[in-house]
Each structure stands twice: as C-alpha cells, then as structure tokens.
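In: predicted model and sequence follow; I will ask about them next.
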Amino acid sequence: MWRNLGTPVAVHPSQLVPGLYVWLNVRWDEHPFISNRFLIKHLKDVAVIQSLGIDDRVFYFPEKSSVTPPEYVPPPPTTAELEAQRVAQLAAERAALQAEIKLKEEQKRQKRQRQRDAATRAERSWEDAARKTREALLTLQRSPKAAGQMIADLSNDTASAIARSKEVLLHLLGDKKEQGPQFHALNVLTLCMLLGKKAGLTERELSDLAMAALAHDAGKVKVPAQLFKTIKRKKHEEAFVHQHVMFSYQLANESGAFSKDALAAIADHHEALDGTGFPRARREMSRQASILALVNRYDNLCTPEALDQEPLMPAEALSHMFRSEASRYDASLLGALVKMLGVYPPGTVVQLSDGSLALVVAPGPESLRPQVLVYSPELPKDEAPVVELQTEPELKIAEALRPSTLPLDVLKWLNPQQRLSYYFSVEPAN
C-alpha cells in the first residue's frame, strides 16, 4: 500500500543536519544522489547539498526525520551587499531630503503668495476708498447731500466687511506720492474699524464710527490752511483751529446722512475724559467718540500736519500716549490699541536678534512678534522676504531704530514713509 510521507517543510541548506529526511525539489540529473528523497546520514551529505545552489528548493519531512533542524541564522552580508545597501540608503536619504526641500520651498512660496495677496487686496481697497473719500470730502462743502451719501455708502460697505469677516489684517502700504485729506481720514477709519471690532461694536455702530472717522476733519476747509502747518499759533489762531470741529459737525449735519451717534463722535473727536480737550472740554464721551479721539491722536502724533512738529515713531507715539496722556482716554481702549498694533507698530524700523534690519509691515498675533520686511538689498523690495516672527522662535526684535540713524542706502531701500499709510484686508467668514 502507498505510504504518504507527510507534509514537506521548506528548510534552508544551512539548517541541514544528519537525521533529517530531505526532498531535493530538482531534476534527478541535477544532484549526485540516488534519489530526490533520502535521509541525511553524514555531514558530507550536508556539504554536498549546500554546494548545489538550490537554497529555495530544499524541503524536509518532519514525520520521517529523527531530529529537528536548528533555527535559521541568515549569513552576514557580503562586502558587495553592504556597499549596495549603503548606496541604496544614501539614495533614499537624498531623495527624502530633496522632497523635504521641495516641500519647504512650496510652503514658503505659498506663504509669501498669501502675504502678497492680502497686501494687494489692502492696496486695491485703499486706492478705491481713497478716490471715493477724496471726492466726497471735496464735494461736502458745495453739495453736502451727495457727499454724505458717498460717505455713507463707503462706511456701510467697510463696516459690513469688518463685522462679517473671520479675520481682519492691518497692512502698511507702499509709497503714496500724492497728498490730500484722504490720507489721515483713511488711516483713522482703518484703526477705528479694527479697534471698534475688538471693542465689540455692532455693524451699525461700526458704520456710524466709519462715517465720523471719514468726516471728522472735513471742516478744516473753512480754516486757513497755513494755521495747520505750524504749532506756533497765537491764541486767536488756536481758537480758529479749534473751530474746525464745529465746521465738520455742521457739514456732516447738512448732508442729512449722519446719525446722531456719528455726529456726536465728530463733535467730540478732540475731547478728553480728563476735561483737557476741546472745544467744550467734555468729560463724557460715547464709545464711538472715545475710539475716534484715541485713534485721531495716535495718527496725528505719527504723521503731524504741522511742518515744525517732529513726527514720532509709531512705538514712540504709543509710549507717549500710554505714559503721558493715559488720563485722556478710556484705559481699556488704549490698552486694546497697544495690543492691536503691538509693541512695534507698522512703520517701525527694527534690528533683529540676528543683526539684520527690517521694517514692521503688519502686527502679529503676539505683541512682540509682528510681520517684518527684512532688509535684502540684493532683491527688489517686492520680492524681499516678509517674516512672521511668531513662527520663528529663534528670531526676535532686538530694538527699534530711528530712521535718521540708518545709512542712506538702507534708508532708501526700507523707505519708512514720513506719512504712514495703512489699510486692512479681510478674510471672509466661513
């Protein structure tokens, strides 16, 4: 009767020992043994099988064997195999490094593109708003109702964008060669909107604040322009300058477009909580008026209208208001303005901890870590790196610098403007 030898089990020739019943799964003429299946009796049989080069075609039958093969121990790699492994590893490491470099370059490109897109949105929005603001302010005296509607439309659109946005970003804008009342008006509008949003104003309240911000100095057209060009004014000249508040209120009121809250903010935009303001030395102010008065003072310190008044660096202006004028303002709003602009507001020239120079172009989530344009004279300014310091823990601001202390070539490249211009871009809510 035919006998089943059992189930063959693969075995490596290095595991062979006498007592194993093996099967060489090759043709009969490919080995020197009488049969393909036999019991290994001698070590020389083991050596012969190992010399045949049939590593993957050797099996043994456990039921026919008197011993169990030892555990398989792979042979050490040859020099050629080690070299091949090293070459393969180096190639894999190079490929991984190239992939990492490519990923980082793409991330950097995308981040820079997002920054440029946001700055471009702010620039285009500013240009559109500047045109409308200039036209409205020049029209307000001869056609109050038409100008009032223009201001109302711009204010409503701005308030809606700010109120409904997920994120509002402040940007220092590029060079603005032309002059006009729109510069100060749009700076004040921008900061009022951002501060008003942080203060929790509703969309309607933001719109009223925007209208007041755009028109708060409209009455200056009724005051001789030379009186604003100097701080050395006689008493009667100072009184005349103070009247621009009343003139602004009257022009806005004649338009019929301004609410009571907006008119009140215009009337009180030079008042102070400690009673040192003008024209009425009021100590009580609405939330909108408090914001407008605070922002107006900040922008006037940074970009004074008087030619004989030294403009303060943005950081100096905030420091001066906080240390010397805090009693004039709502403490929570002043604190919010400092937090919003940061310790180094846009327009500040700084030296970084690695020794490089930079210009602050936007606040960051952390007060001490804004976005900075790094001085890179080998590149056009619009291609220079903008670094978000909150993402670079090893890099920080060492100190703020006065532009007058910079070498001329550095000053020309950075070009911190005498007249700061800034505007916002918004990220729509989901």
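Out: That came in fine, so what should we check first? Numbers count the residues shown, from 1 in each chain.

In: C-alpha only now, for contacts and for neighbours.
Out: Will do.

In: and the strands in the stretch 51-200 of the chain?
Out: Using DSSP state E, counting those that start in this stretch, the strands of the stretch 51-200 of the chain run over 58-60, 165-172.

In: and the ones you listed as JSON lines, adding mean neighbour count and distance to residue 220?
Out: Formatted as JSON lines, the strands of the stretch 51-200 of the chain follow (neighbours: other CA atoms under 10 Å; distance: least, CA to CA, whole Å):
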{"stretch": "strand 58-60", "mean neighbour count": "23", "distance to residue 220": "104"}
{"stretch": "strand 165-172", "mean neighbour count": "18", "distance to residue 220": "26"}
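
In: one more structure, for comparison:
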Amino acid sequence: MNGEEVIDVAQLKVGMFIHLDVGWMRHPFPLSSFRVTSEDQLVVIRRLGVKQVRWSPEKSQLEAPEAAKPGDVGAPSAVGEVDPAALAAEQVAQARRAALKAERDLLAICEAQYGEAAEALTSLMGLVLKDPRLAGQQAVQLTRSLLDKMLVSQELNLRVLNEAAGDRAAAHALNVSLVSLLLGRACGLGDDELLALGTGALLHDVGKLDVDSRYRHRSDQFNAHEMQAYQDHVAKGVRMAQQMVLTPDALAVIAQHHEHADATGFPQRLNGERMHALARIVALVNRFDGLCNPAVASKGLTPHEALSLMFAQGRSRFDATLLNAFIRMMGVYPPGSIVQLTDDRFAIVVAVNSSRPLKPRVVVYDPAIPADEALSLNLEENSTLGIRRSLRSADLPRPATFYLRPRARFAYFFHGADAPAGAAAC
C-alpha cells in the first residue's frame, strides 16, 4: 500500500496505474496491476462493479512527456555542433537499449501473468479433496480467464519464460493447458470445446493427489506393482473429476490423456479413432512437456529435440494431422531451443509466431556486448540472417552457456502479435 491511494472508479483517468483487487479470474486484463491506456479500458473497469480501486501516482503518467531539452540526444545542441558519428553511434546504442527494455518488459508481463495463473491453480488444487465442486468451478473460471486473455489479440506469440512459477506439478499442468488451448485455438475449436479442453488439461493429473509420491512420476525402474500404482492416477482422476462435476468432454480428457493413436497407451488401450478429439490434443502436448520437463531435470530435452523425437519415433502414437499442426504452431525451433545462426553466432529462441515458424525471435550470444544488454533479434525482420542448426545444451560452448543461460525447465506463456493471423488448420 506504500505510495498508493484509493480513488472512486468514476474519477479514474487514462494514464493512472491502478490495482484491481477483484482477483485475476474476474477481469479480462492481462494483469491485476497496470496502467490504464484507453477509454475502452475505463469502460470495462466500471463494468466490474467495484466502487473504488487503488492507484499509484508515482507509476502513473497523467501528463504529456516534456519536450526535448538542449543536451538531450537528438535535441539541438546549445553549444557547438554534435559530432555526426558520435550521434549515430549513440542512436544505435539507444535503439538497442530500447529494444532490450521492450523485450524485458514484455517478458516481465508474461511471467507475472503466469505467476498469477499458477497461484490460482495451486489454490484450487488445494480444494479438490476438501470441496471438489468448488475446485471444479474455480478450474473452469481459470480456464475462462485464460481464454479471455487469448481473445485480446487475433494472433498470439508463444514465449518461453525464465523460470516456472510454483511447483513442478503446477508448472506442468499450466504448460499442458496453455499449449493445448493454443493448439485448439489454431485448429478452430469453438468456445465450449476450448473451455472443456483447458479445464481437462489443467486437471489431467488431478488423480496424483491420491497417489503415493513415490509413484507420481513414471520410472523405467518400476516393477509391475509400481507401474500399476502409477497408472492408477488416471482412474482416480476420473473419480475426482466426477465429484467436481466437470463436463463429459473435460472428463474424457482426464480419462484418455495417456492413450495413444496406435492403442499402446493406458488404461483402456484406445486407438486414435476411439479417442476423444480433445484428449488427442492433450495426450500430444502432455508428451511434449514430459520430454522437456521430466522428473529428473538432467534427462530433459530441448524443445527442438522433443519435437524431433516425437516426429521421428512417435508419429504412430499421435494423430498425424494434429502432430503436423502442433509442429507448425510451435515452430521448427520452439521457444527455449538453442540454435546456431547462419553467421555462426549462438542464440536461444525466446518467442515464436506460428505464421513464421522459421523466423523466431532470438537472443544472441555476443561477447562484445554485456549479457544484461544481450542483443534481441526478430529474424522475420532480417532477410539475410536465419538459423543453420539446432544444438543440444551440452554442445553449447561454455562462455555461451553462461551468457545465454539455457533453461533447465521450460514454462510457456503467450502474448499478442501485431501481424495478421495464420492459423494452423487441423
């Protein structure tokens, strides 16, 4: 509350930095604290039904920026003339710093959104055994909130975050739900289908709440009894979901998220034709996240390696059309992939737009530039630069590893893109 004031909603103005205390799931804005940038936002805020909100004067921008003063870069000099070469160099440096700040600001927003969603998920999971019906309602509300935020922009970029907020179980559930929703959206699913898809994906492993911690993560060392104890999380999850009063479509996702198109999955050994369409999406995304974020972090694959393995060895396990759509959406080099550019520099992919899968946004290793000022490049805007190959983490030179800091675990979120939509039809 330090430096904050309470104001009537009727007195709000564009430029005020406000704090909504109604909960992340009860409003359509990306964050609960933000600067009001338009009259349309004021209309939405007033429709929330709140009488007052908190605002931070020191973070607000109610006045127009001051005009440039003598001595400012780009302003007329009060004494003598500016050296053109020095001015050009400073302008380049300023542009790079501005681009890096914009990149970091966008990442900070995505991470804050992810953190709020993870907190909401952890809270509702704590209710599953005590009040399953309320937990089910909150899971639907969280999914609806995610969908509302996805609808803000016609096209979305998928971004890898620095760290996964919350515990591994929450991070896995959020990853599977978010990426499943993006894939379902790309495939043209309707609103009701997306709501069931996201809810089922959020709760696909809910049965593990009733499984001994030793058996919650599959191990190649399991004997038959231990493997059965692990596989029982599916049936237990279905029973819990029934108590949560989820829709039949969401129940099907929970019941079939370990089935495979070639009938080698469990517990029912369904083939692709018998699997629910929404379950086919979650089974695919669940496998991808399991490869990138296994229980033993040292066994994790880069996102590019995970996609390559799924395509090369697991095509029979997944719906072929869906797998191709997933690869188009994630990009050939998904966020988090380590790559070498065509000019031999090393880089890490930080964001992908599905309509331009070969031209992601990357952060580049350049020993001449401090790591905290690392160069961020949108390859789509650079016609002469591309990606030569993908690398494993172990193949990255040690200085580049310290500089780029590849993720040990991957967490994803989304943000709007300005380019026209390019959906991957399923």
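Out: In hand now; what should we look at? This is a predicted model, so every value here is computed, not measured.

In: of the strands of the stretch 51-200 of the first structure, which is nearest residue 47 of the first structure?
Out: Closest approach to residue 47 of the first structure among these (CA to CA): strand 58-60, 13.4 Å.

In: what is that closest one packed up against?
Out: Using 3 or more CA pairs under 8 Å, 6 or more residues apart in numbering; DSSP states H and E, the elements in contact with strand 58-60 of the first structure are strand 9-10, strand 21-24.

In: most tightly surrounded among those?
Out: strand 21-24 (a mean of 22; mean count of other CA atoms under 10 Å).

In: give the aligned range of it in the second structure.
Out: On the second structure, no counterpart of strand 21-24 of the first structure exists by TM-score structural alignment.

In: figure out how far that strand is from the centre of its chain.
Out: The chain centroid and the centroid of strand 21-24 of the first structure are separated by 72 Å under CA atoms, centre = their mean, to the nearest Å.

In: check stretch 392-412 of the first structure too.
Out: 20 Å.

In: with stretch 364-372 of the second structure instead?
Out: Put simply, stretch 364-372 of the second structure sits 25 Å off its chain's centre (CA atoms, centre = their mean).

In: straight-line length of it, end to end?
Out: Using CA to CA, to the nearest Å, one end of stretch 364-372 of the second structure lies 12 Å from the other.

In: ok, stretch 384-398 of the first structure next?
Out: 20 Å.

In: in that stretch, what's buried?
Out: If you call a residue buried by 16 or more other CA atoms under 10 Å, then stretch 384-398 of the first structure has these buried ones: 385-390, 396-397.

In: tell me, how many residues neighbour the counterpart of residue 130 of the first structure in the second structure?
Out: Taking TM-score structural alignment for the superposition, residue 130 of the first structure sits opposite residue 118 in the second structure. Number of residues near residue 118 of the second structure (other CA atoms under 10 Å) recorded here: 21.

In: now do the one 10 residues further on
Out: Neighbour count of residue 128 of the second structure, defined by other CA under 10 Å: 20.

In: now the residue nearest to the spatial centre of the second structure: closest residue in space that isn't a chain neighbour?
Out: Centroid-nearest residue in the second structure, with CA atoms, centre = their mean: residue 413, separated by 1.3 Å. The shortest distance from residue 413 of the second structure to any non-neighbouring residue, by CA to CA, 6 or more residues apart in numbering, is to residue 159 (5.5 Å).

In: isn't that neighbour right next to residue 410, touching?
Out: No - contact status for residue 159 of the second structure versus residue 410: not in contact, 10.0 Å apart, counting by CA atoms under 8 Å.
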